[in-house]
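# this one's sequence-less:
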C-alpha cells in the first residue's frame, strides 16, 4: 500500500525537470508529502518509512523535482505564514 501512496504523491505533487539541475531537498520533499497528505486526507507515513519507500523512486541529487498543485500551495503557505 505504501508503494501506491508514494507513487500517487509523486504524480500529483511533483513535476520532473531533469534539465534544470534543480533539487527538491529532503526537508522540503517530506514537507510537501505531509502537505499532500493533509490536502488529500491520506495518513502520512513516519519520515523513516517515507524515505525507505522513496528509495528507487528518486534519482540521486539533483533529482530534478519541482513542487506542483494544491500540496505545493499548502506547503508554501505553511512554511511562510507571514506572507499570507
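Nice, I can see it. None of the values given here were measured: they were computed from a predicted structure. Numbering: from 1, shown residues only.
# From now on I want contacts and neighbour counts done on CA atoms only, so please keep to that.
Fine.
# for the chain, which helix is longest?
Using DSSP state H to define each element, the chain has its longest helix at helix 26-40.
# Pull out the buried positions in it.
For helix 26-40, burial by neighbour count (16 or more other Cα atoms under 10 Å) applies to 28, 29, 30, 31, 32, 33, 34, 35, 36, 37.
# Second structure follows, compare the two:
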C-alpha cells in the first residue's frame, strides 16, 4: 500500500487539535478510515496494517489530538448513528 494512501486519509479526514478534549479513540479513527475508503473508493487495509501505518506517522491509538472533518466524517457519523438518517 502506498504511503500516499494514509497521508491522503489523514489530510482529508482529520484535523490536529491538541487543545481539544474531544479526540478520536482507536475504534473511531479506524472507523473514520473505513468511511474515508468508502467515500473515496479506496480499498481499506486490515486494522493491524492501518495501525502500523499510523505508528510510522506518529499517530497514537489514544490521545492523538485528532478530530474528524470532511465527507468521511459525515459518512462515519451517519453510519454510527443510523437513527439520524
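Structure's in. What do you need? Quick caveat, the model's predicted, so the values are computed rather than measured.
# next helix or strand past the longest helix of structure 1?
For helix 26-40 of structure 1, the succeeding helix or strand toward the C-terminus, using DSSP states H and E, is helix 47-54.
# Next secondary structure after that following helix?
Helix 47-54 of structure 1 is succeeded, C-terminally, by strand 65-67 (DSSP H and E).
# And the helix or strand following that next one, what's buried?
Sequence order places helix 69-79 as the next helix or strand after strand 65-67 of structure 1, per DSSP H and E. Using 16+ other Cα under 10 Å as the test for burial, helix 69-79 of structure 1 gives 71, 72, 73, 74, 75, 76.
# What separation do you get for residue 33 of structure 2 and residue 74 of structure 2?
12 Å (Cα to Cα, to the nearest Å).
# Measure how buried whatever residue of structure 1 lines up with residue 54 of structure 2 is and give me the count.
Alignment note: residue 54 of structure 2 maps to residue 54 in structure 1; criterion TM-score structural alignment. Using other Cα atoms under 10 Å, residue 54 of structure 1 is surrounded by 16 other residues.
# so who does residue 54 of structure 1 touch?
Residues counted as contacts of residue 54 of structure 1 (Cα atoms under 8 Å, 6 or more residues apart in numbering) are residue 6.
# gap between it and residue 9 of structure 1?
For residue 54 of structure 1, the distance to residue 9 of structure 1 - Cα to Cα - is 11 Å.
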